[in-house]
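Predicted model follows, preceded by the sequence.
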Amino acid sequence: MRDTARPGTARPETAPPPATPARDRAIDALRAFAILGVVLGHWLVTAFVGSGADLRVTSPLKDMPQFAPVSWVLQTLALFFLVGGYAAAKGLRPDEPWRRRFAHRLGRLARPLPILLAAWIPVAAVLARAGFDGATLSALVELVLAPLWFLAVFVALTALTPLVAALWDRLGARGAVLLVAATALVDAGRFALGAPEQIGWCTVLTGWLLPFYLGVGWARGALRSRRTAVALLAGGAAATAALVAFAGYPASMVGVPGADVSNLSPPTLAAVAFGLAQTGLALLLHGPLTRWTRRPRVWSAVSAANRPAMTVYLWHQTALMAVTVATAPAFGAVGGLHTRPDDAAWIVQRVAWLPVFAAVLAGLVTLVRRFERPGARAATRARPSAWFRTGHRRRGGTLGR
């Protein structure tokens, strides 16, 4: 049969699919730095005191507050929400129902969660039979479940991406000012006006929506000038310093056991100001990171760090606890693991243990990832010829893409 299509016109069945925007490698690098900051931060400020089956959770920041600046480097949650907002806004497509895309993103985010819970139920039972008391078990399980608040908030904000994008289109930077003002009002109610402490949890929304909102704006073409980046970095840093120095906010950007106020639980105005400084720094680093990630080895490392990002986030505390609990019966109180974190020697000892934590985490991630996508593995094994014929390796999804 003769082809009746006009010259230069592709038939529907052979027309190329819509172009996909090029991947922003700098955003992936920022996400990798964020996950590295969270993991190292938790490993450095989470300490277990005791021996055998009697362990209590504390923090070196409780006995050595002079090391609070460490938390300024390793508390990277605002960076997570910033790149999450950017990636979610870039994923908006007018020709694709957001509900379908959100379901796909939710599957990638939540897939490691059932495996974590399924693993810890028998682990907790074994530890109880091994003689760990209720207080120790409660502390261990709390450390496992604590990171889940991030997943819940991140999923909620991701679901609201079309609304957040519409708000940015309508309000622009004024929306960010309103979120800062709302956080300030909540803090004023908590700390100055005698309002119930429970109102502080409103800032879980206003505090983390702010970097997510700015990420959406960034994806839509705003915040591109160097002047804006410098203003956010300098203004956020100055506001954070002023709040700590003159308004009584804690210097630590992470929670400290026994402290009256935490900057993270719930987020305070100081944490919000600190997040603005991180946003400005991320904007400034975007250009250099774009050039840096053009190197094949660098991009390979960044890509490898992003693929299991959520798995790493959910399991890194388990790796820390596995090393701590496994060494307690055999060696008693081990420096940097079970001794009180009250001097510089403990920090040196803990740093020496970081490679061990990393090795255990790598093993856990390798094991867990085998169970996260069994259907994909089966499909790959069922079609080996197609895999080799295309000559392309399958690449896993990344957090927030």
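Structure's in. What do you need? Residues are numbered from 1 along each chain as shown.

make it CA atoms for all contacts and neighbour counts henceforth
Fine.

Double-check Phe274 against Gly236; I have them as touching.
Yes - contact criterion C-alpha atoms under 8 Å: Phe274 and Gly236 qualify, at 5.7 Å.

and the residue nearest in space to the middle of the chain, what element?
In the chain, the residue lying closest to the centroid (C-alpha atoms, centre = their mean) is Phe80, at 4.8 Å. If you go by DSSP states H and E, Phe80 is part of helix 77-90.

where along the stretch 51-200 of the chain do the strands fall?
54-58 (DSSP state E, counting those that start in this stretch).

same check, this time on the stretch 301-401 of the chain
Counting by DSSP E, counting those that start in this stretch, the stretch 301-401 of the chain contains no strands.

quick one: contacts for Ala182?
Thr206 (C-alpha atoms under 8 Å, 6 or more residues apart in numbering).

Quick check: the gap between Gly248 and Val38.
Counting by C-alpha to C-alpha, to the nearest Å, the separation of Gly248 from Val38 is 25 Å.

for Trp299, same thing?
For Trp299 relative to Val38 (C-alpha to C-alpha), the value is 21 Å.

can you check Met253 too?
For Met253 relative to Val38 (C-alpha to C-alpha), the value is 12 Å.

what about the two, which has more around it?
Met253 (24 against 20; other C-alpha atoms under 10 Å).

which SS state does the more buried one fall under?
Going by DSSP: H, G, I helix; E, B strand; the rest coil, the secondary structure assigned to Met253 is coil.

With Ala241 as the reference, measure out to it.
Taken as C-alpha to C-alpha, the span from Met253 to Ala241 is 12 Å.

cool, and Gln75?
16 Å.

of the two, who's got more company?
Per other C-alpha under 10 Å, whichever of Gln75 and Ala241 has more neighbours is Gln75, with 26 against 17.

My read is that that one contacts Met253, right?
Yes - assessed by C-alpha under 8 Å, Gln75 is found in contact with Met253 at 6.5 Å.

okay but Tyr249 is in contact with Ala239, surely?
No - checked against C-alpha under 8 Å, the pair Tyr249 and Ala239 is beyond contact range at 11.3 Å.

any common contacting residues for those two?
By C-alpha under 8 Å, 6+ apart, Tyr249 and Ala239 have these common neighbours: Ala270.

for the helix holding Phe80, the distance to its chain's centre please.
Chain-centre distance of helix 77-90: 10 Å, with C-alpha atoms, centre = their mean, to the nearest Å.

here's the one I want to compare it with:
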Amino acid sequence: MAPRRPRGIPPPQCGKPVRLLKQVSELAREAGDERNRYADFLRAVSIVLVVVGHWIVIDLELDSDIPEGINALAQSSWIHWGTWAFQVIPLFFLVGGYANAVSWRHHRDEGYTWASWLRRRTLRLLWPTAIFVTAGLVFTPLASLWDVPVAILSEAAWAIAIILWFLAVYLAIAVVTPLSFRAHERWGIGFVLLLIALVAGVDAIRFLGEVDLVAYVNYALVWGAFHQVGYLWADGELPSLPSLAVGVVISLTAAFALVNWGPYPVSMVSVPGAEVQNTAPPTLALLMVGVAQIGFVLALRQLVRPRLEGDSNLWRATVAGNVAIMTVFLWHVVPVLVLAWILSTLGVSLPSPPGSFSWLAFQPIWILMLAVLLIPIVLVVRHGERPPEKLEKLASRETTGWSPLALGLGGVAIACVGLARLTLAGFWVGEPTVIPVWGALAFFVGGIIVLGTGSLGKAPR
């Protein structure tokens, strides 16, 4: 077999920040021209928007004796329109679909099985997530022994873990890439249009037939549709620039109509207390906003690509944004807790209420403080971005037959259920030293099953 294609942008193996910057520069120079640098750029921009968006909507009430976290979206309705720009999870699925298409086609052409590909792909997500989950399960209960108020600890444990929902959904969609990619090869954009029609049908049954449970099917349909567009991109089957522009206008118009005359809220991020949420489960309105986002960024690719060529500053920034992207995603809420403790200890109050001019003017300072706190966390934790070599070798073993595939898919399903449970419960369930056992157990057991299927195969040639 031919040598495997290098995996994305590897995390730098260095200790000091200065050495880290040097190695990022080296990675930027060494990146081949065959890379789709715009996909890397979108991934980096998306993680920045996700982090900043989360930081903005998290507000702190520090005037009382016990600090309290407040969701700014629940306090100010005009902020809801900003979620149309900051809700960029559709872009993650777009880029994920592109990367999975390229990766699966390469492995398939080289003769690797679905089970072998699944194991390698899954390990890259499960390993840094396992470190994060372990830290949450260990330190959150310990904090309950340090006289941290129960209300604060319970809320913090949930806020840190809530981001795990994305990984559960993404893993579930990514591991069936061989099936969804086959649908793409057969029907192309027609399959995307079918998914959009199904989303509309599901919402019609939900709101007109008052069958709420059917809405959960949209987790697969909405996010799966964005993932399928990534396949179109990978195969060069995207619509022309004028068609993309028309698509953006149509989808935005549809989104405006849905939130103004339909049952959908304006916010594309969940708002506490709202009867209908556009993300939990996802709706047709979110799908339309996501289609507009994707059409917009894909229309810009010819404009941005020249600025990513060679060793440009924009390409270096893109590489820097990708080298520890999982670490940043998983750990970016932790600085909020640290800053809340610091400000509460110092007796500092923050501008309020959310949405006011003083609150808005303070946001750049707020974001800067959190970014400063996030940097040392990333420098320490990023070493867990890449799995140990022994685990990589185990994941790389070639397996054939249906048993490794069935076990691998079953393991992923169990791990996703565990992540979903941790998303809902957080890392602490309200009693000292008590953790959400079943969620944690399902995640780790599922991951072990997936990785363990490598023992059924042989070392790669």
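It's in. Bear in mind the structure is a predicted one, so any value in this text is a computation, not a measurement.

what touches both of Met253 and Val38 of the first structure?
Gln75.

picking that back up, give the aligned range of the helix holding Phe80 of the first structure in the second structure.
Matched against the second structure by TM-score structural alignment, helix 77-90 of the first structure falls on residues 89-102.

ditto for stretch 153-170 of the first structure
Counting by TM-score structural alignment, stretch 153-170 of the first structure corresponds to 169-186 in the second structure.

same deal with stretch 306-326 of the first structure?
Under TM-score structural alignment, the match for stretch 306-326 of the first structure is residues 322-342.

What lies in contact with that stretch?
9-12, 24, 40, 43-44, 47, 51, 54-55, 60, 62, 67, 125, 128-129, 132, 156, 159-160, 163-164, 369-371, 373-374, 377-378, 381-382, 385.

Show me what counts as buried in it.
322-337, 339-340 (16 or more other C-alpha atoms under 10 Å).

swap in stretch 289-299 of the first structure?
Quick answer for stretch 289-299 of the first structure (16+ other C-alpha under 10 Å): Leu289, Thr290, Trp292, Thr293, Trp299.

cool, stretch 213-221 of the second structure as well?
Ala215, Asn218, Tyr219, Ala220, Leu221.

Next one: Leu441 of the second structure from Pro141 of the second structure, what distance?
Taken as C-alpha to C-alpha, the span from Leu441 of the second structure to Pro141 of the second structure is 16 Å.

sorry, back to before: only whichever of the contacts of stretch 322-342 of the second structure are buried, select them in ChimeraX.
Applying 16+ other C-alpha under 10 Å to the contacts of stretch 322-342 of the second structure leaves a buried subset, and the ChimeraX line that selects it is:
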select :9,11,12,24,40,43,44,47,51,54,55,60,62,67,125,128,129,132,156,159,160,163,164,370,371,373,374,377,378,381,382,385
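
Leu210 of the first structure: how many residues sit nearby?
For Leu210 of the first structure, using other C-alpha under 10 Å, the count is 25.

That one maps to what in the second structure?
That one, Leu210 of the first structure, aligns with Ala225 by TM-score structural alignment.

Leu214 of the first structure reaches Gly175, doesn't it?
No - when contacts are counted by C-alpha under 8 Å, Leu214 of the first structure is not listed as touching Gly175 (9.2 Å).

who's more crowded, the two?
Leu214 (27 against 18).

Contacts only, for the more buried one.
Leu82, Gly85, Tyr86, Ala176.

Aligned counterpart of Glu142 of the first structure in the second structure, please.
For Glu142 of the first structure, the residue aligned by TM-score structural alignment is Trp158.

What separation do you get for its match and Ala135 of the second structure?
From Trp158 of the second structure to Ala135 of the second structure the distance is 14 Å (C-alpha to C-alpha).

So for these two, which residue has more residues nearby?
Trp158 (18 against 12).

Please report the distance of that one from Met268 of the second structure.
The separation that Trp158 of the second structure has from Met268 of the second structure, given C-alpha to C-alpha, amounts to 20 Å.

List the buried residues for the biggest helix by length in the second structure?
Assignment by DSSP state H gives helix 114-144 as the longest helix of the second structure. For helix 114-144 of the second structure, a neighbour-count test (16+ other C-alpha under 10 Å) marks 114-133, 136-137, 140-141, 144 as buried.

from the contacts of Leu214 of the first structure, which is closest to Leu61 of the first structure?
Of all the contacts of Leu214 of the first structure, Leu82 has the smallest distance to Leu61 of the first structure: 26.9 Å, by C-alpha to C-alpha.

which residues does that closest one contact?
Pro211, Phe212, Tyr213, Leu214, Gly215, Val216, Thr279.

where does Asp59 of the second structure land in three-state SS?
Under three-state DSSP, Asp59 of the second structure comes out as strand.

Could you count how many residues lie near it?
With other C-alpha under 10 Å as criterion, Asp59 of the second structure counts 24.

what's the lengthiest helix in the first structure packed up against?
As assigned by DSSP H, the longest helix anywhere in the first structure is helix 344-372. In terms of contacts (3 or more C-alpha pairs under 8 Å, 6 or more residues apart in numbering; DSSP states H and E), helix 344-372 of the first structure is packed against helix 25-45, helix 112-129, helix 309-331.

Recalculate using a threshold of 10 Å.
helix 25-45, helix 60-63, helix 112-129, helix 309-331 (3 or more C-alpha pairs under 10 Å, 6 or more residues apart in numbering; DSSP states H and E).

The ones you listed: which one's closest to Ala192 of the first structure?
helix 60-63 (25.2 Å).
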